[in-house]
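Q: with the sequence up front, the predicted model follows.
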Amino acid sequence: MGGPRTLSQVLLLSAFGIAFVSSTVSVTGNTTQENSTSSTPSTVSKESCRGVNLQDPSRSIFAAVDSLVGELSCKRKENASLSEDSFVEVEQNIRRIVESSIKVFLDLGTNESGSDVLEQIGILDNLDVENYKDPSFIRLWFSLKMTFLLPFVNERFLIQLGNKNFSCGSFQELVKSLSEGIEPSQTTRKQQIYRNFILGYLTRKNLEEPGCIENVNGSEDWVEKNLKSFLVFATLQELKTINSNFSTRDVLEKLSPRQKAELILDPESDESGDVDIVREIITSVTKSGNEELLTQFFQDFTQLRKQVLNS
């Protein structure tokens, strides 16, 4: 009973202790209000159950989590005395805090929209300039915090995320985590992430490294680092606008049927007149054995051809 506390107990007490203090302050305020309006206790009771009082405790919990993530990231970089197993245990314990806190917040709160959930929790509040340039912190932040909130991500949040001054390394860590965290079948969600976050960030001119085109070994490496599975949602024109050295030849196998059709029909593309590339594209879609892929290619080709002829 009186023995030393485990690491898990310390983490839970630190996070929920902060939330308890905030909750106590909130309750004290409500009690004062109730005493001053004792003639209408039913009204006060209704006011206190609308979920608005959950915001401060929830933000406190997630602020504590950010502090724990920052400390964990720091100790990892400094090769602290903690063993790898201890690091893994800490990550698992923080993950439990976040998962259970979100569940409690959603169970007790009102049916807010995704935007309100993210704002009330204050998901971006504790990211600062140092974090923006620290890929290891961003990896932990996403793994331990954002993973459980992906269902609530929407256009407004993604635009906000794309406007943060992440270093290319941190941005690439986010793209990797999002690519792994979103199911391939969630095409609408993935397209939303590409349009509002990835494209928004890569087309910004006020970054230290616009387009993240430095420290890459060719177009395939650039795509792998900055687009991952979101490549198929880009147009070839967007890719060339972001990266003037972009080569479709280097990533031909990764292109979607629509992108391949776009390549053949693009009058400004050097590759469109390249017989070898055209032959390679046709061969790749006809010999794939995937009838759905073949149908999609010719549908896209027909649609894009009409657009070219009418332009």
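A: Ah, there it is.
Q: switch to C-alpha atoms for all contacts and neighbour counts from now on
A: OK.
Q: for F197, see how far away the residue nearest the centre of the chain is.
A: The centre of the chain sits closest to L178, judged by Cα atoms, centre = their mean, with a distance of 4.9 Å. L178 sits 11 Å away from F197, going by Cα to Cα, to the nearest Å.
Q: same check, this time on T147
A: 16 Å.
Q: higher neighbour count, those two?
A: A count of neighbours by other Cα atoms under 10 Å puts F197 above the other of T147 and F197, at 22 against 17.
Q: helix, strand, or coil at the more buried one?
A: Here F197 is recorded as helix under DSSP: H, G, I helix; E, B strand; the rest coil.
Q: ok, P57 touching V25?
A: No - at 9.8 Å, P57 and V25 do not qualify as touching, with contact defined as Cα atoms under 8 Å.
Q: which neighbours do the two share?
A: When Cα atoms under 8 Å, 6 or more residues apart in numbering defines a contact, no residue borders P57 and V25 alike.
Q: next up, a structure to set beside the first:
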Amino acid sequence: MGVNSTALQLHLDSDTLEGRFCDFAVEEFACASLVALTAQDLAMILKCNRSANSSGSTPIWKLLLSKTSHVLNESLDLLTNMMFDPRNPAASIILDAIGEVRLNSFPDTYVNDPDFINIWFNHRLRPFLPAVSPDFLSCLTTKDFTCNTYQEIVQTLSHVKPNMSIIVQTAVLTRFIKPFLTRNDTADPGCLSGSNSSTEWLMDNVGPFSQYLLLQEILQLNQEFNPLEALSLLTSLQRVQLLLLQLPTLPEQNVIINTLFDHLTASPEEQKKIPEFLALLHEHLEAGFNRNFSCSAYKTLFARLDLALVEVPLNVASFITHNKVKLSALIPTDVLQFIASNQTSVM
């Protein structure tokens, strides 16, 4: 069935479309003559909150944006300060179409220009990025970004992350971040050389999307990564994994436990994370990871829990006391006797 753009064309020719841009389907615009369309007009078309049935397809939007290419950049500039609802099905489709019409047509030298990346990703594309599609992200990994321009994109995606669904957030990680950092055909594979610390590397190259990585995966992306140096960026689960992993690159468990508790008790914000950390630790030990926990580590853990009791708020101290009982059930008998004798001697 063909598309009838007659009614729309009459409004376009008579300049009477004001306030009615969302009344016409994307297909009607794509099939009309759009020579007289202004940047403001195109911006209004892009802003329409269309339903799934009227959101159009990537080929249709690509046709529409190709016909309005002369005002596309200016139109996107007008939308810089807004943020599209990622639930709007048209948002990801429009972004895919812009990628095909604009980004795929730029020479490779442009993607190595931080100013170009900043203009396009931090300004013109930013309103659409909360709805970024897996296909768009996969396409990005084929570009010859330098580490600097790659990091510019990661920072922009990090800023709009709160507006993304969890599905989109994990897609950013699996479709863009991990594929780029594991490429071996770049000048600096893994973007390791430009970072002065593990904290800086994780912030610059993975950003807040690191919350969806296992600690083992972070270490695979950067074999020089020092988890103890970047504790402030690790989730409670990653901290538990750090404690239970048995890797030659990590310090012994006693060192890890002491460093962890130094960090966990250092500030009120970190003290609030102790209950979640202990709950996850108990869950992992109960699931069988206790065979990765040495007798000495149990002793050090309980000693640090006792010290923490006088450093944390009452509600956290109560949780620690409760979890000490639960953890005790998982401790080998000889270690439990040692801890009991130590507590008796202190009393």
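A: That came through, no problem. These figures come from a predicted structure and were not determined experimentally.
Q: so what number do they get for TM-score?
A: Overlay of the two chains. TM-score (TM-score structural alignment, normalised by the length of the first structure): 0.63; 238 aligned residues with a Cα RMSD of 3.7 Å.
Q: what's the straight distance from one end of stretch 224-236 of the first structure to the other?
A: Stretch 224-236 of the first structure: ends 16 Å apart by Cα to Cα.
Q: same deal with stretch 118-128 of the first structure?
A: Termini of stretch 118-128 of the first structure sit 17 Å apart (Cα to Cα).
Q: list the buried residues of that stretch.
A: Across stretch 118-128 of the first structure, burial judged by 16 or more other Cα atoms under 10 Å covers 118, 120-124.
Q: now that stretch, how far from the centre of its chain.
A: Chain-centre distance of stretch 118-128 of the first structure: 13 Å, with Cα atoms, centre = their mean, to the nearest Å.
Q: got it, and stretch 169-183 of the first structure?
A: Worked out by Cα atoms, centre = their mean, stretch 169-183 of the first structure lies 6 Å from the chain centre.
Q: in that stretch, what's buried?
A: Across stretch 169-183 of the first structure, burial judged by 16+ other Cα under 10 Å covers 169-179, 182.
Q: and the two most separated of those?
A: G169 and I182 (20.2 Å; Cα to Cα).
Q: what's around A287 of the second structure, how many residues?
A: 9.
Q: then K190 of the first structure?
A: Using other Cα under 10 Å: K190 of the first structure sits among 19 other residues.
Q: equivalent analysis for N292 of the second structure, please.
A: 14.
Q: how close does it get to G207 of the second structure?
A: 30 Å.
Q: ok, N148 of the second structure next?
A: 14 Å.
Q: list the buried residues of stretch 280-288 of the first structure.
A: Buried-residue list, stretch 280-288 of the first structure, by 16+ other Cα under 10 Å: 281-282, 284-285.
Q: and stretch 224-232 of the second structure, by the same measure?
A: Buried, per 16+ other Cα under 10 Å, within stretch 224-232 of the second structure: 225-228, 230-231.
Q: for stretch 60-68 of the second structure, same thing?
A: So stretch 60-68 of the second structure, judged by 16+ other Cα under 10 Å, has buried residues 60-68.
Q: same check, this time on stretch 181-193 of the second structure
A: Within stretch 181-193 of the second structure, judged by 16+ other Cα under 10 Å, the buried ones are 181, 189-192.
Q: and it, which stretch of the first structure?
A: On the first structure, the counterpart of stretch 181-193 of the second structure by TM-score structural alignment is residues 202-214.
Q: try stretch 107-118 of the second structure
A: Counting by TM-score structural alignment, stretch 107-118 of the second structure corresponds to residues 128-139.
Q: which residues touch the matching stretch?
A: Where contact means Cα under 8 Å, 6+ apart, the residues beyond stretch 128-139 of the first structure that reach it are 69-70, 73, 164-167, 169-171, 173-174, 177.
Q: need those in a markdown table (columns: secondary structure and distance to A261 of the first structure).
A: Formatted as a markdown table, those follow (DSSP: H, G, I helix; E, B strand; the rest coil; distance: Cα to Cα, whole Å):
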| residue | secondary structure | distance to A261 of the first structure |
| --- | --- | --- |
| V69 | helix | 45 |
| G70 | helix | 46 |
| S73 | helix | 45 |
| K164 | coil | 34 |
| N165 | coil | 35 |
| F166 | coil | 34 |
| S167 | coil | 34 |
| G169 | helix | 32 |
| S170 | helix | 33 |
| F171 | helix | 30 |
| E173 | helix | 31 |
| L174 | helix | 30 |
| S177 | helix | 30 |
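Q: before we move on, the earlier item: which one of the buried residues of stretch 181-193 of the second structure is nearest to L76 of the second structure?
A: L181 (29.7 Å).
Q: which residue sits closest to that closest one, ignoring its sequence neighbours?
A: Leaving aside its chain neighbours, L181 of the second structure sits nearest to G190 (4.4 Å; criterion: Cα to Cα, 6 or more residues apart in numbering).
Q: tell me where the stretch 101-250 of the first structure has helices.
A: 114-121, 129-132, 135-144, 155-162, 168-181, 187-193, 199-202, 218-226, 236-242 (DSSP state H, counting those that start in this stretch).
Q: which stretch among these comes nearest D85 of the first structure?
A: Nearest of these (Cα to Cα): helix 135-144, 15.9 Å.
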